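In: I would like to see how this sequence folds:
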Amino acid sequence: GAVQLIGMDYNDDNAAKAAEQTAAVLSAHPDLGGIFGTNLFSARGAAQAVANAGLTGVVKVANFDAPEDAIVALRENVVDIVIAQHPYEMGEKCIEFAVAAVNGNFDAIPKRYPTGYTIITRENVDTEEAQRSIYKSE
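Out: Model (predicted):
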């Protein structure tokens, strides 16, 4: 069948609030098929609520942002997909565009610059590309 959006919740970047909101949505919509957490706090809270409800593997969780705990959740089947941004590339491009601006070379700065992403699944999590995309503190 068709996918139906049932709503959005804003959690002020608070994983505990996201977990509460998700628990309420799971209660109100027992046939919910999936959740998209638009940042690491949203996804962390959503995944926790899904696990707490005993719905791991039933309610699919897509996670935007790739901290190491998201990869643990992926391996534990709590999260089904992790979309990793490329923060190094973002920083690199910001510096490049800032230098161009300081030098008055505005034509070198695109109006929009898509930074790309890596989709991490259980099938590819151990590949070099996926491992390179996980946010790790060194």
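In: C-alpha from now on. contacts and neighbour counts both.
Out: Noted.
In: OK, contacts around residue 10?
Out: residue 18 (C-alpha atoms under 8 Å, 6 or more residues apart in numbering).
In: how near is it to residue 1?
Out: Going from residue 10 to residue 1 by C-alpha to C-alpha, to the nearest Å gives 27 Å.
In: for residue 68, same thing?
Out: From residue 68 to residue 1 the distance is 34 Å (C-alpha to C-alpha).
In: out of these two, which sits in the busier spot?
Out: residue 68 (14 against 3; other C-alpha atoms under 10 Å).
In: here is a second sequence; please produce its structure as well for comparison:
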Amino acid sequence: MSRFANVAYILGTLFFLISCFFSIYYGYKVVTHKLPTESNHLEKYKYHFVLVPEEQDNEYWRLVEKGARTAAEKYDVLLEYVGPKQANIDEHVKTIEMSAASKVDGILMQGLNDEQFTPLIDRVVEKKIPVITVDTDALNSKRIAYIGTDNYYSGYLAGKAMIEETHGIANVAIITGNYYKNHQIQRVKGFQDAVKKEKGIRIITVKESDISRVRAAEKTHQILQDYPEVNAFYGTSALDGIGIAQEVEKYKMKNSMTIIAFDTLPETINYIKQGIIKATVVQEPYEMGFKSVEMMIDLIEGRKVPTIVHTNTRIMRAEDLQVSHMDRREIKR
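Out: Got it, this is the predicted structure:
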């Protein structure tokens, strides 16, 4: 073997060993981050709760987490924030199953889909682990309580905002995050019921974005090509509104298009300031997280907990931004 071949062989071997080391190291970090800790090893904490978000790095859910962590620190609770990196029903279910197997004291979770989540929640509660749904309810399950937005009402508010902004005359396209998620379904239903008596408002089509601003923009582009009569959009998740606004801005349709969005991500606020988004629905994720921890403690300690607690929901327009500075807790999904 030549000297050059020997050097190449040695370098290749070193590269392989280093790659293996980092693969094992980061793989270990990912796994240990996702797996809930056994409750019986947590003597220094009063309780051990798990908060399972729709997706970990979603800005809305980070606000829910922030509120929950503030409450957890106040009441000496170990709070683990674990779940899928991106929205995925199967991973969501597995995380809840692992949490139950780890014998946590309580699970805070989103009730996304009746068919999959109702039997899952029922199995967890039958194991004497209380479940509180946050943001999205699973009303038909044995969950103990729900705290979050009245999603039907929030959709209804969006519909009323559409009527006001268009004076009751519009051809509307709806872009929704998912067809199968309870909160998205309710937001569409509330909107439809709000506008159904308005003879001048027609809902032309409903498209799904998979809660992706890229997909929302693609669907907007497709709608504008297929339905040139559309002059108004309603997006049922924060990323939908942003994706819609990007396309409207791209084609310079600001003055001919009405957009009603959801939540107050920084991009949404900027589009409201520019007059591209006319109004958005505001929720309270920080409050949801904080109160969900308090409710779980009350539940465990035998105090009465209401089965449904609706947090505040309202409409925000450009004039509202001029009245006061936006509370940082209003950065949403």
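In: TM-score for these two?
Out: Superposed pair, TM-score by TM-score structural alignment, normalised by the length of the first structure: 0.85. Supporting alignment: 133 aligned residues with a C-alpha RMSD of 1.8 Å.
In: counterpart of residue 51 of the first structure over in the second structure?
Out: With TM-score structural alignment defining the correspondence, residue 51 of the first structure maps onto residue 249 in the second structure.
In: so what secondary structure elements neighbour the helix or strand containing that match?
Out: Using DSSP states H and E, residue 249 of the second structure falls within helix 238-250. Judged by 3 or more C-alpha pairs under 8 Å, 6 or more residues apart in numbering; DSSP states H and E, helix 238-250 of the second structure is in contact with helix 213-226, strand 232-235, strand 258-262, helix 266-274.
In: contact partners for the aligned residue in the second structure for residue 24 of the first structure?
Out: For residue 24 of the first structure, the aligned residue in the second structure is residue 222 (criterion: TM-score structural alignment). By C-alpha under 8 Å, 6+ apart, no residues touch residue 222 of the second structure.
In: follow-up on the earlier one: once aligned to the first structure, how far is the helix holding residue 249 of the second structure on average?
Out: If you overlay the two and look at helix 238-250 of the second structure, the average distance to its match in the first structure is 1.0 Å (mean C-alpha distance after the TM-score superposition for the first structure).
In: and that helix, what's buried?
Out: Across helix 238-250 of the second structure, burial judged by 16 or more other C-alpha atoms under 10 Å covers 238, 239, 240, 241, 242, 243, 244, 245, 246, 247, 248.
In: hang on, the fourth one packs against residue 264?
Out: Read it as residue 241 of the second structure. No - the pair residue 241 of the second structure / residue 264 is not scored as a contact, 9.9 Å apart, by C-alpha atoms under 8 Å.
In: which residues in the second structure form strands?
Out: Under the criterion DSSP state E, the second structure carries strands at the ranges 47-52, 77-81, 106-109, 131-134, 145-148, 170-176, 201-208, 232-235, 258-262, 279-282, 308-310, 314-316.
In: need those in CSV (columns: distance to residue 325 of the second structure).
Out: Converted to CSV, the strands of the second structure look like this (distance: least, C-alpha to C-alpha, whole Å):
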stretch, distance to residue 325 of the second structure
strand 47-52, 30
strand 77-81, 30
strand 106-109, 31
strand 131-134, 27
strand 145-148, 24
strand 170-176, 29
strand 201-208, 33
strand 232-235, 24
strand 258-262, 18
strand 279-282, 14
strand 308-310, 24
strand 314-316, 12
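In: let me know which of those is the nearest to residue 124 of the second structure.
Out: strand 131-134 (7.6 Å; C-alpha to C-alpha).
In: the closest one packs against which elements?
Out: strand 106-109, helix 114-126, strand 145-148, helix 285-300.
In: ok, 10 Å please
Out: Helices and strands touching strand 131-134 of the second structure, as assessed by 3 or more C-alpha pairs under 10 Å, 6 or more residues apart in numbering; DSSP states H and E, comprise strand 47-52, strand 106-109, helix 114-126, strand 145-148, helix 285-300, strand 308-310.
In: so where is the third one in the first structure?
Out: Put plainly, it is helix 114-126 of the second structure. So helix 114-126 of the second structure is aligned with nothing, judged by TM-score structural alignment.
In: any idea how far that helix is from the chain center?
Out: The chain centre lies 20 Å from the centre of helix 114-126 of the second structure; the measure is C-alpha atoms, centre = their mean, to the nearest Å.
In: with the fourth one instead?
Out: A distance of 15 Å separates the centroid of the chain from that of strand 145-148 of the second structure, by C-alpha atoms, centre = their mean.
In: against the first structure, where does it fall?
Out: Taking TM-score structural alignment, strand 145-148 of the second structure hits no residues over in the first structure.
In: check the longest one too.
Out: Mapped onto the first structure with TM-score structural alignment as the criterion, helix 285-300 of the second structure occupies residues 87-102.
In: which residue sits closest to residue 21 of the first structure in space, ignoring its chain neighbours?
Out: residue 9 (7.0 Å; C-alpha to C-alpha, 6 or more residues apart in numbering).
In: which one in the second structure is aligned with that neighbour?
Out: In the second structure, the residue paired with residue 9 of the first structure according to TM-score structural alignment is residue 207.
In: look up how far residue 259 of the second structure lies from that match.
Out: From residue 207 of the second structure to residue 259 of the second structure the distance is 15 Å (C-alpha to C-alpha).
In: which one's more surrounded, these two?
Out: Counted by other C-alpha under 10 Å, residue 207 of the second structure and residue 259 do not tie: residue 259 has more neighbours, with 30 against 19.
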